[in-house]
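**Q** I'll drop the sequence and a predicted model, then ask my questions.
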Amino acid sequence: MSTTIENRGQFGSKLGFILSAAGSAVGLGNIWKFPGKAYNNGGGSFLVIYILMVAIIGTTVMLAEFVLGRKTQKNAIGALRELNEKYSWVGGLGVLTGFIILCYYCQVGGWTIKYIIAYLTESATVYADPTAYFLNMLGVNGFPLQGAIIFPLIFLALTSFIISRGVADGIEKLSKFLMPLLFILLIGLMIRACTLPGAGEGVAYMLHFDPSKINGNSFLVALGQAFFSLSLGMGVMITYASYLSKEDNLISNTGVVCVLDTCVALFAGFMIIPAVCATGIDPGMGGGFAFATLAGVFMSIPGGTIFGLLFYSLLFFAAITSSISILEGTVAFLVEEKGMERKKTVVYVSMVLFVIGVFYTLSQAYMNIKGIWWSLDGVQFPILGDFMEYLTDRLLLPFGAFFTTVFVGWIWGTDNAIKEATSDGKYKFSLAPAWAFLVKFAAPIAILCIIIAGLFLGMSIA
């Protein structure tokens, strides 16, 4: 049983779609992964490469996903099934990937709420030992009631409530409110960081272009970051585009969403790198950096408590705008393809991913207590926890995007895709021949490079 097009939700405005899609793309990885990668790969040199990768590969894959969704007006699985039933599994791969990501994403989202409250009520306790505070939240000294249950449950409840209200009344309204607020916070924090005593070194590093720092690894890291930061490969953009009317300009929408996402990454870089240079703390990536190392940075700067409160509010906004898009991908599939009622579906899916997410946090704590690791292809993981990230970042996401570009470029065909992108010739697409080449050849090859580098060469690109 499937839901007819007439009964589906729809974005009420172009702005609503752009902010919602940008909210999906803007996630935790933009805030804490990008600055570390920029710092470790040449600063300004990396920025140039990153922008090129977004412009060439990121926009190509995003437009490919947009045309699939808008053409069929269906979720990721339904879209592929309608165009070629043999390839519906490609959409299924995306939905599965999003579900796994959301299992641990909601846990981290809960941690942002915990830290917002901590900076309001007990910042001195956080500052006493930032690393110990973070590890205690994970449960190294007992069951992590707050880190694994209470605050992740609050975060998931907020996400579920928004999704249960549908596209226009839930996703679109929240995105119109949160995305401008996110940009205001980010720009304000960036300005504050750049004016700290000693921050000039970090600003100069981010603006300096040094060709000698560019190598093959730099391109792969930039390509990987550009690809993953845009929420590609999990069917989210296919689902979001399915809520667009045939009058919307997919070409311009793709450009605007990619520009907004890139701006967030750049602003985050100019926020964090000058701040850590001002305090002498090396930037890094991941949860430990965001919740432990940066807490030490805030402790070391004037007005750090307010700075920290705003930063974790920023992380919360980035997390929830991404989580609603990922959950919507799974819910849309079950509602449209299985005939399930929307609100009940949200509850059932949320319950399952919450239980799995609890084990993610528990595994992080267990690793820190016991120091137990296991390895796969030379890459070490704590039990369960980082394996979920490895599975999605290095396998499922890139494979999903690879098969999507192959489908659009070779199975469905670029002529059909361009016809949909231009709304049957209504909108001009002067770069259509170049895009067709990119989606058929350059994008699949680039994605394969990501897979090979991350899976077989052991490079950290995600």
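**A** On my side now, so go ahead. If you're wondering where the values come from, they're calculated on a predicted model, not measured in any experiment.

**Q** C-alpha only now, for contacts and for neighbours.
**A** Will do.

**Q** And stretch 260-271, how far out from the chain middle?
**A** Taking CA atoms, centre = their mean, to the nearest Å, the mean C-alpha location of stretch 260-271 is offset from the chain mean by 13 Å.

**Q** actually stretch 67-75, not the one I typed
**A** Distance, stretch centre to chain centre, for stretch 67-75: 21 Å (CA atoms, centre = their mean).

**Q** for comparison:
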Amino acid sequence: MSKPQNKEGFSSALTIFFATLGSAIGLGNIWKFPYLTGVNGGAAFIIIYLGFVLILGIPLMLAEFYIGRSTGSNPIGAFDKIKDSKWPKANKIFKVSGVFTMITSMFVMFYYSAVAGWVYSYLFKAIKGDFNVLATMNVSDAVNFTKTSFTQTVSDGKVAVFWQFVVLLIVTIVLAKGVQKGIEKVTSTLMPVLLVLIVVCDVRALMLSKAGEGISFLMKPDFSKVSTDMILTAMGLAFFKLAIAMGVLIVFSGYYKKDTNLIGISFKVAISDVVISIMAGLAIFPVVFEFGLNPSEGAGLLFQSIPLSFAKLPMGNILLIAFFLLTAIAATTAMISLSEVPVRFLSQQFNISRKLSVIISTSIMFLIGALTVHPSSIFGGVRIFNKNLFDFFDFTTSNVLIPITGLLTAIFVGYVINKKSFVNEITNEGALAKYKGFVNFVLFSLKVLCPILIILIFISSFK
């Protein structure tokens, strides 16, 4: 297959790793994965999760890497450039999966940028010392304080929109600088900083008297928790946690070097993602148990339990600043990755400058997000299928678009693409021939295992 010459690209294997990891790391690593691990059997859940990463997550990552690096194009344009197809006319049919990734990346950014704005707001509050008062409150008053603080943050439309604007302004500035000077430089700086901050929080958390309870909750293997629901949860996480079916991996792999070890990158990112999630849990749950709080997930954990727990520790506000800084980093790198999808599409398909593509993309994200996802916004009261627009965007992407896109991608690469073309691309034209057996397993998974598992995920999401 002829390869287009990309003017932009990542400069080294390390920066490729950091950028791709930045696309996988997000708020879910902090407010979802650790909790689901704890309530579903700890290490038992992690083992099952890693199994699904191997048979579902990595094959789909490699399928998107194939589409992206072999064409150097955006998720929609890529299907016009793929030549090694058994049925060339099928490319146009499967092009719809590229359209879905575009819609997904935009829908996610509408509400994700709002949540990231809440994180930035809490980081600012921590820096100002707004949570210091929690140290002298009893638990009941402290709980009421954190609940009120979160309600005010979400319901105050002007403040929420301001922080959403700040978040997207940062994303705009980074993307406007390009791949190497923007995405690469920022992710290569922020990922190590995030790791250092997590280690600092871990060290302090593990010094607490109830650290053992936190570790046990997160890591103690409990195979009695293995059930159909638990397996479906692990399966779903393996599918949703690695930026699959959002267009990010297609776009980023278009910036990879031709000698990049795609299999190596997929494993490194998948394993690092799990490790960071566990480390985040070790920073959170010992502190939560220290003050007799119940472990939770989502906004309740991030914006209520965390401020309450950390503020009661010696030098707790410093730790709280560090924690919300690492959370802001995770949210920012994820948004940079997601926003690059429409930027790449606009610049290639309409032949306009990168800066103009960035401004158009982030402006749309801000305007629609600001007008729809906040309770007090103009369209905040609109409901579709009995869901407000925040929940509608979330439900549509997670339960409909991403599973369908993943299914179409698996079928396209598994059945439509010539096997030789896929094997050559993934093994770097035979330079990585030692992985040929694994590549054959990946193809089997794309043809058989992935479609079955994705259909199960799709059905279970409507239970």
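**A** Yep, that arrived. Values in this document were obtained by computation on a predicted structure and should not be read as measured data.

**Q** Pull up the aligned stretch in the first structure for stretch 94-102 of the second structure.
**A** Counting by TM-score structural alignment, stretch 94-102 of the second structure falls onto residues 87-95 of the first structure.

**Q** contacting residues around the counterpart of Ala222 of the first structure in the second structure?
**A** The alignment partner of Ala222 of the first structure in the second structure, by TM-score structural alignment, is Ala234. Each residue near Ala234 of the second structure by CA atoms under 8 Å, 6 or more residues apart in numbering is listed here: 45-46, 48-49, 52.

**Q** And Met237 of the first structure, by the same measure?
**A** 21, 62, 65-66, 69, 231.

**Q** So what does it match up with in the second structure?
**A** In the second structure, Met237 of the first structure lines up with Leu249, judged by TM-score structural alignment.

**Q** can you give me the strands in the second structure?
**A** Applying DSSP state E to the second structure gives strands spanning 383-384, 387-388.

**Q** and of the ones you listed, who's closest to Tyr415 of the second structure?
**A** Tyr415 of the second structure sits nearest to strand 383-384 of all the strands of the second structure, at 36.3 Å, using CA to CA.

**Q** from what I can see Ala76 of the first structure touches Gly235, true?
**A** Yes: if you go by CA atoms under 8 Å, Ala76 of the first structure and Gly235 touch, sitting 5.1 Å apart.

**Q** so what sits against both of these two?
**A** Contact criterion CA under 8 Å, 6+ apart; residues shared by Ala76 of the first structure and Gly235: 91, 94-95, 329.

**Q** can you list these in JSON lines and add neighbour count and distance to Asp169 of the first structure?
**A** Below are these laid out as JSON lines (neighbours: other CA atoms under 10 Å; distance: CA to CA, whole Å):
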{"residue": "Gly91", "neighbour count": "27", "distance to Asp169 of the first structure": "26"}
{"residue": "Gly94", "neighbour count": "29", "distance to Asp169 of the first structure": "25"}
{"residue": "Val95", "neighbour count": "29", "distance to Asp169 of the first structure": "23"}
{"residue": "Gly329", "neighbour count": "25", "distance to Asp169 of the first structure": "17"}
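
**Q** Pick the one among those residues closest to Leu315 of the first structure.
**A** Gly329 (21.7 Å).

**Q** who's in contact with that closest one?
**A** Contacts of Gly329 of the first structure by CA under 8 Å, 6+ apart are 75-76, 95, 98, 235-236, 239.

**Q** In helices only, show me those residues.
**A** 76, 95, 98, 236, 239 (DSSP state H).

**Q** and the first one, what does it touch?
**A** Think Ala76 of the first structure. Contacts of Ala76 of the first structure (CA under 8 Å, 6+ apart): 69, 91-92, 94-95, 235-236, 238-239, 329, 333.

**Q** go on, the third one?
**A** Contacts for Gly98 of the first structure were tallied using CA under 8 Å, 6+ apart; they are 234-236, 326-327, 329-330.

**Q** do the same with the fourth one
**A** When contacts are counted by CA under 8 Å, 6+ apart, Val236 of the first structure is found next to 24, 76, 94-95, 98, 325-326, 328-329.

**Q** Now the two most distant members of these.
**A** Pairwise distances across the contacts of Val236 of the first structure (CA to CA) peak at 15.3 Å, for the pair Ser24 and Ala76.
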